[in-house]
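Student: Model the structure of this input:
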Amino acid sequence: MVTSAPENPQNPADALPKSWDPSAVEAELYQGWVDAGYFRADPTSDKPGYSIVLPPPNVTGSLHMGHALDHTLMDALTRRKRMQGFEVLWLPGMDHAGIATQTVVEKQLAVDGKTKEDFGRELFIDKVWDWKRESGGTIQGQMRRIGDGVDWSRDRFTMDDGLSRAVQTIFKRMYDDGLIYRAERLVNWSPVLQTAISDIEVKFEEVEGELVSLRYGSLRDDEPHVIVATTRVETMLGDTAVAVHPDDERYRHLLGTTLEHPITGRQIPIIADEYVDPEFGTGAVKITPAHDPNDFEMGLRHNLPMPTIMDKSGKIADSGTRFDGMDRFEARVKIREELAEQGRVVAEKRPYLHSVGHSERSGETIEPRLSMQWWVKVDGLARAAGDAVRNGDTVIHPASQEPRWFAWIDNMHDWCISRQLWWGHRIPIWYGPDGEVACFGPDETAPEGWEQDPDVLDTWFSSGLWPFSTMGWPDNTPELEKFYPTSVLVTGYDILFFWVARMMMFGTYVAGDEVLRDRGERSGGEVSPKVPFKHLFLHGLVRDQFGKKMSKSRGNGIDPLDWVDRFGADALRFTLARGANPGSDLAVGEDHAQSSRNFANKLFNATKFALMNGAVVAELPVRAELTDADRWILDRLEQVRIDVDEAFEKFEFSKACETLYHFAWDEVCDWYLELAKVQLADNGPQAGNTKVVLGVVLDVLLRMLHPVIPFVTETLWKVLSGGESLVIASWPTAREVPADLDAARRIEDMQKLVTEIRRFRSDQGLKPSQKVAARMAEIGAADLTGQIPSVRSLARLTEPEDGFAATASVEVRLSRATVTVELDTSGTVDVGAEIARLRKDLVAAEKELAGTSGKLGNEAFLAKAPAPVVEKITARKQIAEEEIARINARLKELGQA
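Tutor: A predicted model of the protein is given here:
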């Protein structure tokens, strides 16, 4: 425990508050960093560039735990690189979130009984911009609360003028290259939003529906007929075929024939297609090409008609039946009833559990719908994006995610990029009065009388340009020169297939662009503009403490700002970073946050104690003048620096945090501070050395912790060092001093000896503060003479006086000798407890002896085991035998022979 020293009004510790209260300092500290310009990137700097672009959160949203994890890890990377001497750009921004934003504003209008049509396109878009200005900045305030060291002067929005220019530029280039085309294809259609939506905006849920088996053709068993099963009876109005497998003998006689549709009266053919599974159901399936993805592909193969029998709102339309005008779900019931009256419902299974796609935004069931849309031809783009990873231009961390990347990128379908919305980047296609079609770029104007396509682009189209559009592309800018390609993209593996794939496709597509090509040539080929980022770090999902996915429906979501309020931003950040292993999910709960808060408190108390006792940051004394404890902690500090650097470079945030946590708590606070107290007590030259060592250790430790927990480290370091700010302080570098292995051995032996004595005291029920007279035998043989003051202080042992009579002893086997500590515990030792402790130790020793003896008696093991392994087990067996002999002897002394 860290104890308090007498107050000294001139002591630097007085500049610190009595205790650590994050809420009292975080906001002011952060604003100070921003005002000082620490986070502003200078593209004209001579420093090497390091850049990250923030995955743009939706303008409608607020930070959730996934965001908080993203931001913590990016902030840690950029803060460390800034300290290492890089010119760092962490570029913030937000996504216009077409569907989500338009939906929010439309809901506001609906409160007053208005729709967007009441205002018209231009006025409605003005209202969306008004909403964005008034309510869209929530997430920026939350980013400041967490401590994001972003360059706010470069904050971007996906519908800024500059980004709009980039969107129009790349659209025209791809259109002119034949990579963008218009075609009637099947899309995910939202009847509520009345637009096509992205795959990522479709969430599949298990629902209880019905499986109805229907009879097509004759009702007589001896006449041509087939039985098909469907969960969507209403789509039968759009059936244009029944398909069977070509090798299915049951239906071979029907191939090439037609059957009358039970309701429309159309003749529909029986076709053969290998897609059909003859083992599933009856082996026959109804084909509705305009309302099912698999049926659509089959329709293309067999040149089938593709009638659309639903309108944009999901109502039956143009079917030529009495069901026109009915909602699709009402029609499902009515059509089934009519078929039942005809005697065509052969079987019904209800409830029938199956997976159904739902709109993430509006919640309704998605309708696969044939629709005229704009598409990106992805074959070549996806191949280039895949090759970029295969060739090592972009490195995925962890490498275990590479197969998922290739499985997706190598099997992509053409991308539907048009949305039937008003808010977004309007598609730059214009139609002339005589049927002309043309694409106009940002510096071109359509002829008078031409009309622009009403659709807007998928939000992922503009966000896919994010790494270079935010730096001024297609213009040649200093930012592109300095910071592109970006150094690393940090994101969750769950959007690997959507946003990341699109950025990679666009990035590799524009690699031949003159601006970017010149960028590579000017760097002498050292910088490749082929990819938008050199490293792709994929972290897992944040789950609750039981490992379950956080969701509103489960009620287990955690608001990261709630943790900031209760525990401080550092506690939130450390909790998330400490659990962040590449590609793995992390489970967090309130206990984790409390533990992180306790860690911040521990650092605060330890540093304040050091300051109260004169710790200073200065040049280290000559190594020969330092104690074993000083050399040991400095050597451990250097090894920790090496381990932390390696972990950060591999994006192993959890390992870096664990290393720092255990070094700070277990070695600095639990051991070195206690040893320092002993050394400080002599008030001689050694005390002065210890003050410097203590200051240097804390200085380096706070520097290494700063990227993850910036607030408490900044507060402590400024007082400790007198420096301006840790944000611009230098990152610790190597100390070219060989480690003192003898000092490490002596300290480790001392720790073991103290630990065993403390364990004995605890078993005896002695109070931690109670001092006991003791004599230590063989301490010199163990090479621990210099550690005697520390052992006595830490184990609460006093020098024996005349007439000392030992009543108990503890034998501790150390690296060079077995030290016997004889204690006078008369009147304090619980004999029964001592016997119980000895018997417990005896059981453990006998178990160790049995295990080692078994291995050494196994001929097969001895034949395969390397000699060092056998030697180690032999030594363990000998130690166990000695322990058993010692314990039995002590039990005999206590009358337990």
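Student: only C-alpha atoms for contact and neighbour calcs from this point on.
Tutor: OK.
Student: residues contacting Glu205?
Tutor: If a contact means C-alpha atoms under 8 Å, 6 or more residues apart in numbering, then Glu205 has 355-358 as its contacts.
Student: Recalculate using a threshold of 10 Å.
Tutor: With contacts defined as C-alpha atoms under 10 Å, 6 or more residues apart in numbering, Glu205 is in contact with 353-358, 365.
Student: Here is the second sequence; please produce its structure so I can put it next to the first one:
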Amino acid sequence: MLDKVFDPKSAEPRLYAAWEASGAFAPTNDPEAEPFSIIMPPPNVTGSLHVGHALNNTLQDVLVRFERMRGKAALWLPGTDHAGIATQMVVERQLALAGNINRREMGRENFLAEVWKWKATSGGKIVEQLRRLGASCDWSRERFSLDEGSSCAVRKVFVTLFKEGLIYRDKRLVNWDPQFQTAISDLEVEQREIEGHFWHLAYPLADGSGEIVVSTTRPETMLGDAAVAVHPDDERYKHLVGKGVILPIVGRQIPIVADEHADPEKGSGAVKITPAHDFDDFQVARRHGLPMINILDEYAHVNESAPQAYRGLDRFTARAKVVDACDALGLLRGTEKIRHMVPHGDRSGVVVEPFLTDQWFVNAEVLARPAIEAVVEGDTVFAPRHWEKTYLEWMRNIQPWTISRQLWWGHRIPAWFGPDGTIFVEETEEEAKAQACAHYGRDEPLVQDEDVLDTWFSSALWPFSTLGWPDKTPDLKRFYPTHTLVTGFDIIPFWVARMMMQGLHLTEEVPFKRVFINALVRDASGAKMSKSKGNVMDPLDLIDEFGADALRFTLTAMSGVTRDIKLSRQRIEGYRNLGTKLWNATRFAQLNSCTRETTFSPELARMPLNRWIVGETARATKIVASALVECDFSEAADALYRFIWNVFCDWYIELSKPVLNGADSAVRDETRAVTAWVLDVTLKILHPIMPFLTEELWAETARLGAPRGHQGFIMTAAWPQLAESLVDPAADAEIRLIIDTISEGRSVRQELNIPPAARPLLLVVEASETQREALTANAQLIARLLRVADVRLVNAVPPGAVSYVIAGATLALPVAQFIELTTERNRLTKEITSLGAEADKLAKKLSNQDFIARAPEHVVEDTRDRLAAAKAGQAKLESALTRLFAVLN
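Tutor: The predicted structure follows:
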């Protein structure tokens, strides 16, 4: 006999260890099995399981478990990412705390040894945490983005693209993170609104005839100015184009140029041009052949290109000093306080500096073309489909991808420099030396590029490098292209787009056929989770409290097409109760000796109640399967919840109790067999979402009487294939009539405050002959569940009775003797008025455009939800009042 409650703390580790030890996570070796593959988005080795990981990996696991049960060769390949900047940042911080150790003092090799040591002992905890979630990935195939296979693929790709002219080295402006002293991509830059100033500075004309005023938020960069630009159509300055100004402080003469970059409506209409420190100015300089003077070093300190008094100063210290100097020279024409957007590094949090430096780039525009076409043509589809717009907008406006990083942790760029600066790009140093020898006619010393590749460069190869590419491995042949990618919308440009570009270019196939974009998890009020707000929900804490199944079902049920998921402990507790409900239903089956003989088939059921539940089971199985095929996870979870809680555990078990306690042994035995069969199917279709509970119950129900084919785990059992013919319309109509009669009758009792002890009659006023027969045949059952004295056939609704209609049949409950009608009318009227006032207040709030514009998104959404609830409550009470008026009149 089952224990009274399911104990996830003891069951989950035991069940997971058994699954993993059995090898059940690996795809079947059956060559006839259709392959289904998912490549896990690799979590960073610096990370721990957060709610976003829990959602993303739960959905992947649901798909894999479902397809495994459908007989496919299901591969979910796991792995972790080395996460270049993030990991180096963590280790550097640890070394600093351990003894103020600096990586540059340690040297590259010693520092990397420390990183590998950290990765081996402390990194990758998330892998073990994923096991706690129930992730059924094939751990025997686990990969790491810096393992030898990945490194081989990265070198191959870099060399291939370089020799095709798609990777090149250039001196360009990049986003520079002064804290990490490395270039970062546009996607790693976060725009933040901060307080700042607009300074208006006068630049004297070189001929002494006057001055021109420029406006800037970054006066320190004037030390590297190359020109002043005015719009070619600006009448105020046409006579100055071609003349020169004297750059204050520096004393250098720079030209005035005409360029459409200058906005006549902004500030004075004249702008300073600093090509080495502004992306727009860089383009102006290229158009006009201006020099590019970098006045900052990699730490954002002023370098030797600036006047002596400023060298070595931090950029912000230099800013204040430049403003003071201009003021002292009488050239400061005004200062305005402003709020403006300033770029920050998303990892370091410091202000990013446009920085002129030599970097490696990918010609992303060329690679993007087939990747755009693949989505437009439907070779890869997004779900929900509206995310295609985000993908296509990014790809159609793509810029060169800066792939070099001035870090030590990562894939070293396979490029070597000769003594004259010639670059040799090969997969190995030996090949580079051979190429250099052919070039120079003799051996020459080579120096490998110090930089490493952007983490996303290796991540872009993940779908095929993990399967053994560039070798033509059996896994690559069988499982590539992969089927579904489950990921977040925030990394569509970071990762999805780049995988599409690299996959199509290098394998000539899309890397995945479908991209499912999961939502963002927020707290119960809709606010983004953050440690500073104190609203972070640790999934491991939630698993400890409620069990993995409850968390998994909650996340699955809430993962509809909306952008945000509002997660609360109350929701998780509610879905845990679903598991408890099924656990108790299994105990009920055990207590009532519900077993299914091996010869049983659901088509053999004859009793209407049993034919009804067989049809409902077939219907639920079809809905769940169809939903999971379409990645409609919330629909699958909703269908399961409705079927398990309402249909099976509530109505069928309740309606079957008199049968199981009755004297008719044939009907009793059929009901026992049907109950066992329904329980079998229910466990199977629930398993992908609630694997632990269902596996535990599967093992237990295998011991219920005669053998029922429970060989091995439920996770490897076949998905139920149930014919639509199992749905019996006649049985469906009969049992639905009984259920609706009881349900609506209970609602009437509740709405009108009829005391629980009151036992009115249930009157059948108008009904078809079939309905009359069904209601009278089940009168005893209806009387017990609806708390009525009896079911009677009458010709009219008597005075003092409230009527309701079910499937065309008119039923009535005489209630006048059980309630004070006037008092009840006054109560309902008061509650309707109160709800109406609340609805009006909320509607007025939502009609205020200022509220819609200024209030946080989750506050607006919560207000809409409250309005909908108020209106629904008002409508329900108005219906009850209408019924009551009918009694009064």
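Student: ok, back up a step: of the contacts of Glu205 of the first structure, buried ones?
Tutor: A residue is treated as buried here by neighbour count (16 or more other C-alpha atoms under 10 Å); on that basis the buried members of the contacts of Glu205 of the first structure are 356-358, 365.
Student: Name the nearest of those residues relative to Thr44 of the first structure.
Tutor: His358 (49.3 Å; C-alpha to C-alpha).
Student: Name the nearest residue to the closest one, sequence neighbours excluded.
Tutor: Counting by C-alpha to C-alpha, 6 or more residues apart in numbering, the nearest residue to His358 of the first structure once its immediate chain neighbours are dropped is Thr365, at 4.4 Å.
Student: Which position in the second structure pairs with that neighbour?
Tutor: Correspondence of Thr365 of the first structure to the second structure, assessed by TM-score structural alignment: Val351.
Student: swap in Leu675 of the first structure?
Tutor: With TM-score structural alignment as the criterion, Leu675 of the first structure lines up with Leu655 in the second structure.
Student: Which ones among the buried ones among the contacts of Glu205 of the first structure map onto strands?
Tutor: Assignment to strands by DSSP state E places the following of those there: 356-358.
Student: Name all residues that make contact with Leu683 of the second structure.
Tutor: Applying C-alpha under 10 Å, 6+ apart, the residues contacting Leu683 of the second structure are 582, 644, 690-691, 693-698, 701, 714.
Student: Kindly report the same for Arg383 of the first structure.
Tutor: For Arg383 of the first structure, the residues meeting the contact criterion (C-alpha under 10 Å, 6+ apart) are 406, 409-412, 505, 508.
Student: most surrounded residue in those?
Tutor: Counting neighbours by other C-alpha atoms under 10 Å, Ile409 leads those with 26 neighbours.
Student: and which of the contacts of Leu683 of the second structure is nearest to Asn610 of the second structure?
Tutor: When those are ranked by distance to Asn610 of the second structure (C-alpha to C-alpha), Ile644 comes first, at 15.5 Å.
Student: Okay, the closest one and Trp116 of the second structure: tell me how far apart.
Tutor: Using C-alpha to C-alpha, to the nearest Å, one obtains 49 Å as the distance from Ile644 of the second structure to Trp116 of the second structure.
Student: mind listing the helices for the stretch 301-450 of the second structure?
Tutor: Secondary structure of the stretch 301-450 of the second structure (DSSP state H, counting those that start in this stretch): helices located at 315-328, 364-376, 387-396, 429-440.
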